[in-house]
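In: pasting a predicted model and its sequence here:
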Amino acid sequence: MKIRGAIDSETRCSHYHGENDRIAIKFYCCQEYFPCIHCHEEYGCGHRELWPCKKFDEQAILCGSCKIELTINEYLTSNSRCPSCNASFNPGCALHYHLYFHKP
């Protein structure tokens, strides 16, 4: 699976490359995975759309550690850990949910 903008095997990018930065998000508009909104702006389709609440059961989050795809609901309720491999996710990502997902 191609992660556009990723600089390592755990999906980190030049914008977010801390230890816990290990998810990629499938953007609703183009259905392609990117590590962050900035990568989508640089390499993406050019017209970002938010995931609608009614689609939160679709797989749209990739764990960079084990490569499992999570639904948006699984990710939002994960407590910043992959439910499959227990790798930690960056809890600060919650501050950016409004850039990717409509508010439930």
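Out: Cool, got the structure.
In: use CA for all of it now, contacts and neighbours both
Out: Will do.
In: what's the distance between Thr71 and Glu19?
Out: Relative to Glu19, Thr71 is positioned 22 Å away (C-alpha to C-alpha, to the nearest Å).
In: brain fart, Ala87
Out: 10 Å.
In: same question for Leu95.
Out: 18 Å.
In: contacts for stretch 50-57, please.
Out: Under the contact criterion C-alpha atoms under 8 Å, 6 or more residues apart in numbering, stretch 50-57 has outside partners 27-29, 71-73, 99-104.
In: closest one of those residues to Gly46?
Out: Taking C-alpha to C-alpha as the measure, Gly46 lies nearest Cys29 of these, at 9.0 Å.
In: below is structure B, check it against A:
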Amino acid sequence: MKILGNVIDDQGRCTHYSNKVDTISIKFKCCGEYYPCYKCHEENANHKIQPWNKEDFDEKAIFCGVCKNELTIREYMNHTNCKHCNTLFNPNCSKHFHIYFETDNNSTCIS
């Protein structure tokens, strides 16, 4: 999987988010490209971010940099770890869900 942006390692960490738990990349609806974070997208893409609609939450749009498997948006938003390798997701990423996904209260998945 090709991850665009300011990537600093083979697990998808970037110059903006490089903690141990920062291992997922998101496929952006607007361009279909994977980036580690919205800041990487803003700095490297020539268009605005378009969040995924709730109707798209079964789309595979999350890439685990540890096991290299894709997850659906729903699987990612409704779990704290990767279903394939059990790697913990950064809990602070939920603060940015409203940038990437249509949400209720900016943090939870609309089922």
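Out: Nice, thanks for sending it over. No experiment lies behind these values; they were computed from the predicted model shown.
In: TM-score of the superposed pair?
Out: In this superposition the chains share a TM-score of 0.95, using TM-score structural alignment, normalised by the length of structure 1; 103 aligned residues with a C-alpha RMSD of 0.8 Å.
In: rewinding a little: Thr71 and Glu19 of structure 1: who's more crowded?
Out: Thr71 (16 against 11; other C-alpha atoms under 10 Å).
In: can you pull the contacts of that one?
Out: 56-61.
In: buried subset of those residues?
Out: 56, 59-61 (16 or more other C-alpha atoms under 10 Å).
In: can you lay out those as a markdown table showing distance to Ile3 of structure 1 and secondary structure?
Out: Output for the buried ones among the contacts of Thr71 of structure 1, formatted as a markdown table (distance: C-alpha to C-alpha, whole Å; DSSP: H, G, I helix; E, B strand; the rest coil):
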| residue | distance to Ile3 of structure 1 | secondary structure |
| --- | --- | --- |
| Phe56 | 20 | coil |
| Gln59 | 15 | strand |
| Ala60 | 12 | strand |
| Ile61 | 11 | strand |
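In: pipe those into CSV and attach distance to Gly5 of structure 1 per row.
Out: Converted to CSV, the buried ones among the contacts of Thr71 of structure 1 look like this (distance: C-alpha to C-alpha, whole Å):
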residue, distance to Gly5 of structure 1
Phe56, 24
Gln59, 20
Ala60, 16
Ile61, 15
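In: what about the closest residue to Cys30 of structure 2 other than its chain neighbours, how many neighbours?
Out: Using C-alpha to C-alpha, 6 or more residues apart in numbering and skipping residues adjacent in sequence, the residue nearest Cys30 of structure 2 is Gln50, 5.1 Å away. When neighbours are counted by other C-alpha under 10 Å, Gln50 of structure 2 registers 14.
In: in stretch 64-80 of structure 1, what counts as buried?
Out: Going by 16+ other C-alpha under 10 Å, stretch 64-80 of structure 1 has these buried residues: 64-65, 67, 69-75, 80.
In: ok, so of these, who is nearest Gly5 of structure 1?
Out: Among these, and counting by C-alpha to C-alpha, the member closest to Gly5 of structure 1 is Gly64, at 13.2 Å.
In: I'd say the closest one and Ile7 touch.
Out: No: look at Gly64 of structure 1 against Ile7 with C-alpha atoms under 8 Å: they stay out of range, at 11.5 Å.
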